[in-house]
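# coordinates only, sequence not included:
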């Protein structure tokens, strides 16, 4: 594992116009080859933190560095280019159901092809071999030419991961990627994320609501409570009581 982190978040604060404080000085790092999981109750700031790290929101304070670059100071084209280092996976796959699976994956390459053709919905033919390679990584090659609507929930989520990989990111951010899946499909997706970290050297930061999955697959567990990071340690060093405390009696402000 590299000594230099690929993702760094330092002292993140986030206060919404309503006055609600979503993050209070939260910090984390994720290194290449590492899978880190954020745990915490609904409303504790997990998804807000992930969106800030992804460059989708600006924090009220603090900074985010991706591959050493402070993305909180970037806007427009510079921010878009910096975000190419970060692939994003959400709870729902958001595939275009009428398109083939490989065409959905190829949309992950559009950040490299800003043309009138792609603006009108076209896909660059030169990227389809790369899209197929990404499908092979997630075990979906036999489904490449099928419509996305034919995939199961777990297969759709793996296709969404392949779409993120098509971007050629150095890190992957996953916001509750298994929340809508059955246990078997959830295990499959977590094994895939684990392999992308340990086998392909990616930095993977994942928000989960399943502490037992986090313990089995994560290198580090990060506990977020009321917007503050309360622990950051390998699974074997985090007692069950510390995880329970994240969820007991919590009410978002």
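Everything's here; your move. As the structure is a computational prediction, the values presented were derived from the model and not from experiment.
# only C-alpha atoms for contact and neighbour calcs from this point on.
Noted.
# how far out from the middle of the chain is the helix ranked longest in the chain?
Scanning the chain for the helix with the most residues, using DSSP state H, yields helix 183-198. Remark: helix 183-198 is offset 13 Å from the chain centroid, using Cα atoms, centre = their mean, to the nearest Å.
# Beyond that helix, next helix or strand please.
Moving toward the C-terminus from helix 183-198, the next helix or strand (DSSP states H and E) is strand 203-207.
# Residue 131 is in contact with residue 144, correct?
No: if you go by Cα atoms under 8 Å, residue 144 and residue 131 don't touch, sitting 9.2 Å apart.
# what do those two both touch?
Residues touching both residue 144 and residue 131 (Cα atoms under 8 Å, 6 or more residues apart in numbering): residue 102.
# okay, pairing it with this:
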């Protein structure tokens, strides 16, 4: 059994994204995390998967074989889909997949660099690599970018997996799967305000922005920074972020 003991997370000296999270997951259980923007869903998944360390608390019982699918698959991978999946299968000590890409409807060149594939085909590779794990599969918005047929296949994979599966899904697909347990994350502040996503962000810049008044860091990965900002300071935050050399990917109210 995997147990979370008083898990908390903050970036730098910024506000807490998560605090005092106590949860447990039985072997083979399917858990769906829901909650508004800024409630800490992606952050919690990264902590459970071992990708991000918590600022406080501990994860007990994390198994050795863990598959993780981030909300945004790392760009620029030069390995081909075949080589990438073969390598990860060897690392995890399992048989390389031979047909799951085809079942998902992969139509690209499996020998081409992943960086050259379409978003949908890249997502299919990401799904396959996550399900190479035998004990724990952590999926952050896995249905994003998939066509209808591939989405159906993924639903079957999630519901039939013998591994413990943890998933976020803003579309609500996962909540309708048989046996799914829903965990609603409330976050430490209300998920209201302006959601801003920045690119070209260094670790130092993340710390600086996280200390600004009215700003809550939601996620920081691979040079990108997601913020939840009080509407009263959103214009100032955008202007200051641009002055720091960041680029703005999106602004949502």
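Cool, the structure landed. This is a predicted model, so every value here is computed, not measured.
# Name the residues that touch the longest helix of structure 1?
Identification of contacts with helix 183-198 of structure 1 by Cα under 8 Å, 6+ apart yields 32-35, 138, 153-154, 157-158, 177-179, 202-204, 213, 217-218.
# Mark which of these are part of helices, please.
Reading helices off these with DSSP H, I get 153, 154, 157, 158, 213, 217.
# how about residue 38 of structure 1, secondary structure?
Three-state call for residue 38 of structure 1 (DSSP: H, G, I helix; E, B strand; the rest coil): strand.
# what's near enough to touch it?
46, 205, 206, 207, 208, 221, 222, 223, 224.
# Of these, just say which sits nearest to residue 99 of structure 1.
For the contacts of residue 38 of structure 1, the closest approach to residue 99 of structure 1 (Cα to Cα) belongs to residue 206, at 27.6 Å.
# before we move on, the earlier item: so between residue 144 and residue 131 of structure 1, which is more surrounded?
residue 131 (27 against 19; other Cα atoms under 10 Å).
# Please name the residues that touch the equivalent of the more buried one over in structure 2.
Matched by TM-score structural alignment, residue 131 of structure 1 corresponds to residue 96 in structure 2. By Cα under 8 Å, 6+ apart, the residues touching residue 96 of structure 2 are 85, 86, 89, 90.
# What's the second one aligned with over in structure 1?
Okay, so that is residue 86 of structure 2. Aligned partner of residue 86 of structure 2 by TM-score structural alignment: residue 106.
# Check residue 10 of structure 2 too.
Under TM-score structural alignment, residue 10 of structure 2 pairs with residue 15 in structure 1.
# Which residue is the nearest non-sequential neighbour of that match?
residue 21 (4.4 Å; Cα to Cα, 6 or more residues apart in numbering).
# Tell me if I'm right that the one you found and residue 228 touch.
No: Residue 21 of structure 1 lies out of contact with residue 228 (Cα under 8 Å); the separation is 10.3 Å.
# re the thing from before, surely the match of residue 10 of structure 2 meets residue 25?
No: counting by Cα under 8 Å, residue 15 of structure 1 stays clear of residue 25, with 11.3 Å between them.
# And the helices in structure 1?
Using DSSP H, helices in structure 1 cover 46-53, 76-83, 101-106, 116-119, 128-137, 153-166, 183-198, 211-217, 240-247.
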